[in-house]
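# Need coordinates for the following:
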Amino acid sequence: MDDLFSQPAPDKRIAELTRQLEHHNQLYYQEAEPEISDAEYDALMGELKQLEKEHPSLAKPDSPTQRVGGAPLEGFEQRQHLVPMLSIEDIHELKPEELEELQATKPAATRAENLREWFKRFQRSLGHSDVRLTIEPKIDGVAVSCVYRDGVLDYAVTRGDGATGDDITQNIKTIQSIPLRLPAGAPALFEVRGEVFMPNAAFAKLNQQRDENGEPAFVNPRNATAGTLKQLDPKLVASRPLDCIFHSYGLVEDAPYSSVSEFQKTLKEYGLKSTHWFHQPSTMDELLECIQKLDQDRHDFPYATDGAVIKVDDLALHAQLGATSKHPKWACAYKFLPEQKETLLKSVTVQVGRTGVLTPVAELEPVFVSGTTVSRATLHNQDEIDRKDIRLGDTVIIEKAGEIIPAVVKVITAKRAADSKPFSLYDYVDGQCPSCHGPIEQEEGFVAWRCVNFACPAQAVTRIKHFASRKALDIDGLGTAVAEKLVENQIVSTTLDLFDLEADSLADLLLDPAKLEFGDSKPRRLGEKKAALITSSLNDARKAPLSRWIYAMGIPHIGESAAREIARLHKDLREVASSPILQDLAELPDFEELSVSKRKKENHPRLAKYQIESELGPVSAQHITAFFHSEGGKLVIEKLQAHGLNPTSDNYDPEKSALEHADSAIAGKTFVITGTLSKPRPEFKKIIEAEGGKVSGSISGKTDYLLAGEKAGSKRTKAEDLGVAVLDEAAFNELLAK
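Below you'll find the model as predicted:
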């Protein structure tokens, strides 16, 4: 009799966890009917990750764990399509002026006149008019081809030039709705093609975040999707909510369908996401009715669509109709004109984002466009206003960018009033943050104006999240939901107010259901365990080293490396706040690109002995000096003193060149790390830095060594071209032992 309390064999448990996770992925991403909470899902995923870590030989390429994104890629490899990936012929809806000109000679002409001509053309090619068509939305995304062999996703490729594309397999694996394995019975070779896109809500949120960060907004969802898929770091891709809808095929062995409509059913049977809007007209009148209906319905779709894809249903007719060198003759894409409306720009207001960026917003005379009434539109920044010459009182043309976000397209200068006025964001806010009346600045190289007050209430949530992040003070349990409620309830207004929190009152904090797991319909109490975890972490944070505290303050241009260099030069935070070293450094011209020897000559005499690393240049010194001289910085020092805190350095050694690593073969050397090694790259980075070396992200003539593991890629080639010494792990260990 089996022992009832024995654990299942690792291979069986991995298979069972994989089955469960695939089942729940299908329910969540395909059917939108989850059965378990996020926490329960995470527990299953965590167990699978641990088992695969303990038994790496059992980890499979189609495991659900492969979706989180692996190590950054060196570059995209080129891969040839199994059959050419042709584009579809575009048939454009006539513009009003084009229709007016055509109706002068053809009074019965409509906006869809170009489509009528296409319809007649393929009918003539067939020699009859009895043809059933299919119509589905044209998704405004990025075309991709996924190849499954023996039911497992083998690779994924972009369209490229139609013959060859970029292999983006690792990025595609991060898209949860794309199955890594097909059900039993799928063709041995199944090349399926579709469109990767960013859903409307996710696109709007991403652009909001970019506005708040002072980054340029994406023009439309397709632009955002293309930019994401081009990223070489799959983890960044995994952090952006992409989706994919499949609509066609490439090379397929023993295809189980003979029409486009049957293919749609096959997609559903295989768990491949397909369009939810699909019709089969047979006449031109029916086709026009479908197009009209799609033009109305598309405003409620969760993704951007800019037209209709029309195909001949019967696959046998595809071969008869054939294709040109660019596109098939049995399909076309009917492109809708973006709906534009004219309205009055009454005024411009300014919002303060969660990262302190000031964003101008056009206040419009309300107008109905693309399915909704629009009364406001973002203007992004002062540069955008100046480029389009937007003035108060102007008559403007607006449309929804990607049919989602209202945007001012242009000004109708012919209707410009004599008393229209240019808009200056800086003058409008009188050089002060509208939220806290603190100072604002425009950083060099950035177009956005930003509030630099550490105590600005508009930035409180973002600053608390950064303050509590793993690389900063690592405060467990203090995520977005908790931070938002603490600020909303006016329990804290700055990060240092967190140290006034008490576990008993924190436990009664009510969190919004939208921030919680599936199934919650009312606010949930934080509870004693979570409250104790947060307060315990806050107590631990009191003992965190100076470098973490400096990084946690979120000062512009002060990253982890700069914070650690500042901590090397100062004993404690009070010394940093009144540092003559930083003051002298702030007065120098930027020397980021100079060598250490050259830098010493350029340095202020009092700085020469410190051999300050390039991560801490004059720009960084200017920002941290300005911070501690600001009202917000002074408030930080006051509050720290009130809490009895003065963070101290754990790496204090201002004259390290005379004391440390004198006999190390690594001291003073610059390394670049690439490829797959026995340990994660950050572990090797710590070893190198502990020995007085430096790690860079890119190869240059200043690089001393390339530490290269398996699949080193283009960096190894560049190192060899530049004559940079290449070390494998064994050679690195030998160097380390010298």
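
# When you work out contacts or count neighbours from here on, use the C-alpha atoms and nothing else.
Noted.

# Please state the offset of stretch 287-304 from the chain centre?
Averaging C-alpha positions (Cα atoms, centre = their mean, to the nearest Å) puts stretch 287-304 28 Å from its chain's average.

# wait, I meant stretch 282-295
37 Å.

# By neighbour count, which bits of it are buried? Give me those.
Buried residues in stretch 282-295, counted by 16 or more other Cα atoms under 10 Å: 282, 287, 290, 291, 294, 295.

# Test my guess that the first one contacts residue 132.
Put plainly, it is residue 282. Yes - counting by Cα atoms under 8 Å, residue 282 touches residue 132, with 4.4 Å between them.

# nearest spatial neighbour of residue 145, skipping sequence neighbours?
residue 193 (4.4 Å; Cα to Cα, 6 or more residues apart in numbering).

# meant to ask about residue 14
Residue 14 sits nearest to residue 48 (Cα to Cα, 6+ apart), 6.2 Å away.

# ok, now which ones touch that neighbour?
Counting by Cα atoms under 8 Å, 6 or more residues apart in numbering, residue 48 touches 14, 17, 18, 65.

# Closest to residue 536 out of those residues?
Nearest to residue 536 among these, counting by Cα to Cα, is residue 65 at 31.5 Å.

# Helix, strand or coil: sort out that closest one for me.
What DSSP: H, G, I helix; E, B strand; the rest coil gives for residue 65 is helix.

# again, but for residue 91
Note that with three-state DSSP, the state of residue 91 is strand.

# quick one more, to check against the first:
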Amino acid sequence: MDPPEDNPYVRDPPRSFDPVDDLHPETAKQQVEHLRGAIRYHDHRYYERADPAISDRAYDALFERLLELEEAFDLRSETSPTRRVGGRPIDELETVEHVAPMRSIDSSVEAADLRAFDERVRGQLSESGYDGPIGYLCEPKFDGLSVELVYEDGELDRAVTRGDGTEGDDVTANVRTIRSVPLELQGDPPLSLAVRGEVLMPKAAFQVHNRERIERGDDPFANPRNAAAGTLRQLDPSVTANRPLACFVFGVLDDGGRGFETRREQRTAVERWGFRTDEHTRFVESADGAVAFRDEMLDRRNDLGYEIDGTVIKLDRLDACETLGSTARAPRWAFAYKFPARSEVTTVRDIVVQVGRTGRLTPVALLDPVDVSGVEVSRATLHNPDQITELGVDVGDTVRIKRAGDVIPYVETVIDGGEGSFQFPASCPVCESPIERDGPMAFCTGGVGCPAQLRRAIQHYAARTGLDIDGLGEKAVDQLVESGLVERLSDLYSLSADDLVDLDGWGATSAQNLLAAIDASREPELAAFLSAISIPNVGRATAADIARHFGTVDSIVAADEVELREVDGIGPTVASEIAEFFNSERNREVIEELREAGVEPQAAETAGGTLEGTTFVFTGSLDGLSREEAHELIERHGGSATSSVSGNTDYLVVGDDPGRSKRETADEHGVPTLDQSALETLLADHGIEV
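This next block holds a predicted model:
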């Protein structure tokens, strides 16, 4: 893409501009056109050539000026670079039919299969009488999400995911935010054009994005492919705009009658029109050349800025492709020669310290995705600062990954690394509060004043295992904390409809629904309240035991470690942690602030309840009653609900689609079984209404 001629914003652009009020409308219109042209050029240099012509600050000044002028003079355009910031959320993704089929490609990790593909191609072409040259265009096989981009009169009309190959999801609003996708084509494009590309998240951007997610308490994406796919299908384009996606174009689905003869000609044309292509693409004349290309890309795989999982080999001559045609699933003229899966050994790309809701700091290694026992892994726990020192692990090291109990990935050993290890921070990476050590573990001292702890504390407080506040999910919590509306848990109870409707994506109805759900949580059951306030090692079952034993929140706050150990199922370690929690001045303040805001946990029925000493186990699903609700009902009235059948079990409750093992164990121990009707009768006999 050549720089726009006579454009004052291409080289050494100004940092300041004349006031908008001093501009004539025609002057503003001309300035807008110059700004758009310059920004498109600078986007091309930055996102496609990785060779920026101006500084980020200079670019930001141009972008802000364009936004200002478009707003002041009503000069908005669907093809303006400012459209990339994202539009309004949509209700759902529509299904759209493709211009041309987007088929899968046959693949293998064996060189022999690629050579067989080449022999088959040459044999079928010979049998058909084709006598033209035979060669292949080889390109990296991107590990992202395939899309169709359709342009009408040189402007982006729609973008559609591959879907089932015949139709896919309309993701136009999201694709418009990707800066390597031109909104308006350059040069001499056809009036109608459809191309095929791959949307992906670059590896460096993926690691940065995962670091940000972990630091704010969100779960990271498993790999760049999942990150790209999840981002592209967002219903809120502004979310997509804030995530770093890129797009490479590698095929033409409809050339608008241009009549290209080869794929190489198509590639030259799409580059001229402003699309990003991959620089590694190569023409070869034989299967040997295709194998050599794949082996070279395998060697370079770790050095690339994006994930690839193999190479794609396509016949270059389009008339040869037409001669061969396609099956219902795949073209006969293309083949994917894939890489073997990475296995256990990988590279540490970053180490990030995650802040839990209790303030515990857990170091996490972000990895190049690797196969471990059949599962793709992109992060692994490093447990604590002492473990880092013991392993001697640092960013850039080659490590071996294992899975504890085939579940939790961890770094087993460093295979190749430098001297020393990652330096654990002395202060919280989120709020910069001092870090305290408790044996091998480290804790942030910021409490709920730490945004990461506050976010996770609110999410836990509002979760089903807490007070079950509908509408207070991850996104809503992020908005409330980032806007400053909620700086402590008790602030939830002072929110107003006016506060909420000012946030993106909120309307009067959603605001009122959330306020009603918050208001309904002002008189929680004591067990639910205890489970909600993030006491270490206190889930719903333990909370119910504590509530039954003490009866009121005041009795629990005043209890010492000895008294806590009298609760069934609580050992010395958990009792110590609970006592330490309530001895904390800050935690007492949180509880007092909630009560001052109108939250009053209801007294629980203490030991000696109607089901005291009775143990239930549930298997299968109940009609109108979740497993969690059934456990809570039993425990609220003095009984116990456990997960496994033993000789101490009084009743096994059998719902729909029950498991076999619990029933067999119940038969072995002579444990009576109840269906849902019998359970409801038993509870009614004890004065308990379901």
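
# tm score of chain vs chain?
Put the two chains on top of each other and the TM-score (TM-score structural alignment, normalised by the length of the second structure) is 0.55; 449 aligned residues with a Cα RMSD of 5.2 Å.

# Doesn't the residue nearest to residue 14 of the first structure belong to a helix?
Yes - under three-state DSSP, residue 48 of the first structure falls within a helix.

# which one in the second structure is aligned with it?
The alignment partner of residue 48 of the first structure in the second structure, by TM-score structural alignment, is residue 66.

# Same question for residue 234 of the first structure.
Under the alignment (TM-score structural alignment), residue 234 of the first structure maps onto residue 237.

# for that match, what are its contacts?
Counting by Cα under 8 Å, 6+ apart, residue 237 of the second structure touches 85, 86, 87, 88, 89, 173, 174, 177.

# Which pair in those residues has the greatest spatial separation?
The two members of those with the most space between them (Cα to Cα) are 89 and 177, at 13.2 Å.

# So which of those two has more stuff around it?
Between residue 89 of the second structure and residue 177, residue 177 has the larger neighbour count (other Cα atoms under 10 Å), namely 29 against 15.

# correct me, but that one touches residue 240?
Yes - the criterion here is Cα under 8 Å, and residue 177 of the second structure meets it with residue 240 at 6.9 Å.

# joint contacts of these two?
residue 86.

# any idea which residue sits dead centre in the second structure?
Centroid-nearest residue in the second structure, with Cα atoms, centre = their mean: residue 221, separated by 4.4 Å.

# Just give me the match in the first structure for that residue.
Alignment note: residue 221 of the second structure maps to residue 218 in the first structure; criterion TM-score structural alignment.

# Report the secondary structure element holding the residue nearest to that match when sequence neighbours are not counted.
Spatial nearest neighbour of residue 218 of the first structure, excluding adjacent residues (Cα to Cα, 6+ apart): residue 224 at 5.6 Å. Using DSSP states H and E, the element containing residue 224 of the first structure is helix 221-229.

# Now the helix or strand following that helix on the second structure. Mean distance?
Using DSSP H and E, the helix or strand that follows helix 221-229 of the first structure towards the C-terminus is helix 234-239. Following superposition, helix 234-239 of the first structure is found to deviate from the second structure by 0.9 Å on average (mean Cα distance after the TM-score superposition for the first structure).

# Following the chain past helix 234-239 of the first structure, name the next helix or strand.
Moving toward the C-terminus from helix 234-239 of the first structure, the next helix or strand (DSSP H and E) is strand 243-252.

# Show me what that following strand is in contact with.
82-85, 145, 175-178, 187, 189-199, 263-264, 267, 272-275.

# so the lengthiest strand in the second structure versus helix 224-232, what angle?
Scanning the second structure for the strand with the most residues, using DSSP state E, yields strand 360-372. Interaxial angle, strand 360-372 of the second structure versus helix 224-232 (axes from the mean of the first three to the mean of the last three Cα atoms, to 10 degrees): 110 degrees.

# mind putting the contacts of residue 237 of the second structure in TSV, secondary structure and distance to residue 597 of the second structure included?
TSV is the format used below for the contacts of residue 237 of the second structure (DSSP: H, G, I helix; E, B strand; the rest coil; distance: Cα to Cα, whole Å):
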residue	secondary structure	distance to residue 597 of the second structure
85	helix	39
86	coil	38
87	coil	37
88	coil	35
89	coil	33
173	helix	42
174	helix	41
177	coil	42
